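K.L.:
Sequence first, then the predicted structure, then my questions.
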Amino acid sequence: MRQTWWRDPLVALIAAALVLSLSMGLRQTFGLFIEHLHLTTGTSISGISLSIAFQNLLWGAATPFVGMLADRYGTGRCLVGGGVLYSAGLAMLAFADSPLMVHLGGGLLVGLAVAATGFPLVLAAVARVAPEDKRSTWLGIASAGGSAGQFLLLPASQTSINTFGGSMTFLIMAALAFIMVFCAASLAGRPEQQVGIDSQSLSAAIGEASKHHGFLLLTVGFFVCGFHVAFIATHLPGYIVSCNLPAFTGATALGIIGFFNIIGSMSAGTLGGRFRKKYLLSGIYLARSLVIGLFMLAPKTEPVVWLFSASFGLLWLSTVPLTSGLVGQIFGPRYMATLFGIVMFSHQVGAFFGAWFGGLSVDYTGGYETVWIISILLGLFAAALHWPIADRPVARLSAAATKG
């Protein structure tokens, strides 16, 4: 029977990039709305930061369970639910008039929505349809979609806020989020069991991963990525304003990070097919610490901000195709959504603390310097963690390959 056009692998890749572009790009704009939400709802800066932190934590906590649902019932259903929740959460923020509505819309609904439309589910769908010899590259292309959304949506959102106000911008974003519902058909399906290769139960797969030294190191290391990304995405605009630069400079800085991460994610995916992913990850985290350290020492001018944004953008989500690729490489694709979801939970625990600590630092110290220093130390820690990861396929896959 002839395959419908929307199930073509290349169409699925485009749909995956679009979903991640919207899912990751929309949530990255939240830092631009902190002042708007503070004035319209009376919520403190640290309270709004806590809501964003809770969103990150809930995203991570729900991701393994959503991954299990996708592995069992298919990715498409999860994406439809995620798109609807995303639109509802953003619409609630448009009409928010109390801290409770901020926490329900921006924290609860958007947190659940991102879990159902995020990297583990979408990249697992891409891994199923990608040619095996191009899998790492395709994962990099799809991951770059998240940055394309950031690059396009951040400056556009700031312009919309300046022109139409925060509430109308939230409604526009809610309409954009609903596009993800229409992408679900191209990514529908679930991995098929292959006898002798990955015919194991979900509980057995989780048990196998929990005893694997490399999986544990990968999970702990991804905490650092979440801390870095959430802190910078949430608080870089405010930090730039505190350095007496225009607010639009902060929005543009995040947009530049998104643009350069398109290059970084695609390059990481390509390099991951040629070199050992764990060494590339160590290099990325080491480079993050170096870039942050130089940024702290440099005078805060617009050219310095652009240079920092471009440099950190190359390192922003380049960890994702490598980390997800390692999970698939070590354990196979059968339960990749679930296992990468567990790793992603650690990422989001880090994101919780990155977003929250930034707000606490402002409220209690008047600046962000303490969190920048923590970010440098965590980057060095993650670089050391990834180097010794055991990245060979588990014995189950090796034995099946030998028999084949």
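P.N.:
Happy to help now that I have it. Just so it is clear, the model here is predicted, and its values are computed rather than measured.

K.L.:
make it CA atoms for all contacts and neighbour counts henceforth
P.N.:
OK.

K.L.:
Tell me which other helices or strands the helix or strand containing residue 295 touches.
P.N.:
Element membership of residue 295 [criterion: DSSP states H and E] is helix 277-297. With contacts taken as 3 or more CA pairs under 8 Å, 6 or more residues apart in numbering; DSSP states H and E, helix 277-297 sits against helix 302-315, helix 319-331, helix 369-386.

K.L.:
I'd say residue 283 and residue 384 touch.
P.N.:
No. Counting by CA atoms under 8 Å, residue 283 does not reach residue 384; the two are 9.6 Å apart.

K.L.:
Deepest-packed of the helices and strands packed on helix 277-297, please.
P.N.:
Mean neighbour count, computed with mean count of other CA atoms under 10 Å, is highest for helix 319-331 among those, reaching a mean of 24.

K.L.:
between that helix and helix 277-297, how many degrees?
P.N.:
Helix 319-331 and helix 277-297 are oriented at 160 degrees to each other (axes from the mean of the first three to the mean of the last three CA atoms, to 10 degrees).

K.L.:
ok, and here's another one to check against it:
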Amino acid sequence: MNTPRPPAPGLTVQQVLLCGALIVTLSMGIRHGFGFWLQPIITERGWTRETFSFAMAVQNLSWGAAGPIAGMLADRFGSWKVLIGGGLAYALGLVMMAITSHPLSFTLGAGVLIGVAQSGSTYAIIYGVLGRTVSPEKRSWAFGVAAAAGSFGQFAMIPLETWLISHAGWQTALFLLATAALLILPLALGLRERQAASGAAGHQSVGQALREAFGYRSFQLLMLGYFVCGFQVVFIGVHLPSYLKDHGLGLEVSTGALMLIGLFNVFGTYTAGSLGQRFPKRHLLAAIYGLRAVAIVIFLSVPLTPLSVYVFAAVIGFLWLSTVPPTNAVVAQIFGAQHLSMLGGFVFFSHQIGSFLGVWLGGKLYDATGSYDIVWMLAIALGIVAMLANLPVRETPIDRSARALPA
């Protein structure tokens, strides 16, 4: 059975929650507004929607691909060092996003660099510290608090970003956000551990942990569900403003919608984390994915008005990142906290593969058909798949007593 892991030395739960929540608020808050840069950038640069969408897709894929590496480094050398690197890369990527005029360099800055930065400044890294600091019976709740902070970042940053674009111009707005990203650095210092995270670890090596996880059916099913999560939320987050504009609704409607998504996501992620302490997490995850599919069906079925958009935003916002606390809590529950950042990074990689497809197909199929209808249908069908995939997940700690893992 899993051996309980000692808490991270020198850190309190309150300290980790405060610093971690503020970091996630910044890192997630900035990225949730990228959809508002689509129209001004492609207009000034003379690009298509697919050009911008491809860069955002690469960003999500880079985030996912770098996630396991960032998690492995955080587990081995300490999360705060990875967070500092992530903050620096975030600021540089935003500057490149502002000054580049070529699609390739835009993709390298807005796509690759910001994606790598997000891998070192968001949930997987913060959850690794939380997993080593918070007792197992409170992990789901703590993960919910951190996820709610990221949701609050979306709620708070969306109006700020749209205001900056309108009053300072889209390039200046990116420079100011780059400055804000540097605040991650001093916050990361509040998560310094007295010794490397692996110093308190058990006997399991990285190779053993990976073979164990990828050979475990429940881990595979969690990855499948997270793939769907990424497809849905990033497609909606990036393309909803343009979808609404295409249907004659103004910027104030899309701004209000994304603000509502962020606001209700605060409640949704916290609720999911709290309910994960009392109910089977696999049932929560299945319900979340199923309700997402229902919400999209209703949204597409009723007349599109500001009211219907706001209602949809509130509902989908409540379900937006509510998958994050129970998914990561199940991973910690099954495998323990020793390699949590790394394993969480691999699960998140599947999320980002879905994100890549969601945001890229949104632009690709729009340019090909003049409509987002096909991608909406895919989001519905995948929601049903994810609902069914999470039902057989086993949440109990893996039994290592009967297996001798090779080195």
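P.N.:
Ah, there it is. Since we're looking at a predicted model, the values are computed, not measured.

K.L.:
Now do the strands in the stretch 151-300 of the first structure.
P.N.:
Counting by DSSP state E, counting those that start in this stretch, the stretch 151-300 of the first structure forms no strands at all.

K.L.:
returning to that earlier point: could I get the helices and strands packed on helix 277-297 of the first structure as TSV with distance to residue 63 of the first structure?
P.N.:
Formatted as TSV, those follow (distance: least, CA to CA, whole Å):
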stretch	distance to residue 63 of the first structure
helix 302-315	23
helix 319-331	14
helix 369-386	22
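
K.L.:
Out of those, the one nearest residue 48 of the first structure is which?
P.N.:
Of all those, helix 369-386 sits nearest to residue 48 of the first structure, with 17.4 Å by CA to CA.

K.L.:
So what touches that closest one?
P.N.:
The contact list for helix 369-386 of the first structure (CA atoms under 8 Å, 6 or more residues apart in numbering) reads 217-218, 221-222, 224, 227-228, 278-279, 281-286, 288-290, 292-293, 296, 354, 357-358, 361.

K.L.:
and if you look at stretch 158-167 of the first structure?
P.N.:
With contact meaning CA under 8 Å, 6+ apart, stretch 158-167 of the first structure is reached by 32-33, 36, 93-95, 168-169, 248, 251.

K.L.:
now do stretch 126-135 of the second structure
P.N.:
With CA under 8 Å, 6+ apart, stretch 126-135 of the second structure has contacts from 5-8, 11-13, 16-17, 20, 24, 71, 74-75, 79, 139, 142-143, 146, 191, 328, 332, 337-341.

K.L.:
quick one on the thing from earlier: please identify which of the helices and strands packed on helix 277-297 of the first structure is closest to residue 182 of the first structure.
P.N.:
helix 319-331 (24.4 Å).

K.L.:
what's the average distance of the very next helix or strand once past that closest one to the second structure?
P.N.:
Scanning forward in sequence from helix 319-331 of the first structure by DSSP H and E, the next helix or strand is helix 336-365. Its aligned residues in the second structure lie a mean 0.5 Å from helix 336-365 of the first structure after superposition (mean CA distance after the TM-score superposition for the first structure).

K.L.:
tell me what helix 336-365 of the first structure is packed against?
P.N.:
helix 45-73, helix 119-129, helix 213-242, helix 319-331, helix 369-386.

K.L.:
circling back to that earlier point, list only buried entries from the contacts of helix 369-386 of the first structure.
P.N.:
Buried members of the contacts of helix 369-386 of the first structure, counted by 16 or more other CA atoms under 10 Å: 217-218, 221-222, 224, 227-228, 278-279, 281-286, 288-289, 292-293, 354, 357-358, 361.

K.L.:
How about the residue mapped onto residue 245 of the first structure from the second structure, nearest residue that isn't a chain neighbour?
P.N.:
Applying TM-score structural alignment, one finds that residue 245 of the first structure aligns to residue 249 in the second structure. Of all residues not flanking residue 249 of the second structure in the chain, residue 306 sits nearest, at 7.4 Å (CA to CA, 6 or more residues apart in numbering).

K.L.:
quick revisit: tell me which of the contacts of stretch 158-167 of the first structure is nearest to residue 114 of the first structure?
P.N.:
residue 93 (15.7 Å).

K.L.:
what packs against the helix or strand the closest one falls within?
P.N.:
Assessed by DSSP H and E, residue 93 of the first structure sits inside helix 75-94. Packing partners of helix 75-94 of the first structure (3+ CA pairs under 8 Å, 6+ apart): helix 45-73, helix 99-102, helix 110-117, helix 119-129, helix 166-177, helix 179-187.

K.L.:
could I get those helices as JSON lines with distance to residue 149 of the first structure?
P.N.:
Converted to JSON lines, those look like this (distance: least, CA to CA, whole Å):
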{"stretch": "helix 45-73", "distance to residue 149 of the first structure": "18"}
{"stretch": "helix 99-102", "distance to residue 149 of the first structure": "23"}
{"stretch": "helix 110-117", "distance to residue 149 of the first structure": "14"}
{"stretch": "helix 119-129", "distance to residue 149 of the first structure": "14"}
{"stretch": "helix 166-177", "distance to residue 149 of the first structure": "11"}
{"stretch": "helix 179-187", "distance to residue 149 of the first structure": "13"}
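
K.L.:
Kindly reformat those as JSON lines containing distance to residue 204 of the first structure and mean neighbour count.
P.N.:
As requested, those are exported to JSON lines (distance: least, CA to CA, whole Å; neighbours: other CA atoms under 10 Å):
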{"stretch": "helix 45-73", "distance to residue 204 of the first structure": "13", "mean neighbour count": "24"}
{"stretch": "helix 99-102", "distance to residue 204 of the first structure": "40", "mean neighbour count": "19"}
{"stretch": "helix 110-117", "distance to residue 204 of the first structure": "23", "mean neighbour count": "30"}
{"stretch": "helix 119-129", "distance to residue 204 of the first structure": "19", "mean neighbour count": "26"}
{"stretch": "helix 166-177", "distance to residue 204 of the first structure": "36", "mean neighbour count": "21"}
{"stretch": "helix 179-187", "distance to residue 204 of the first structure": "26", "mean neighbour count": "22"}
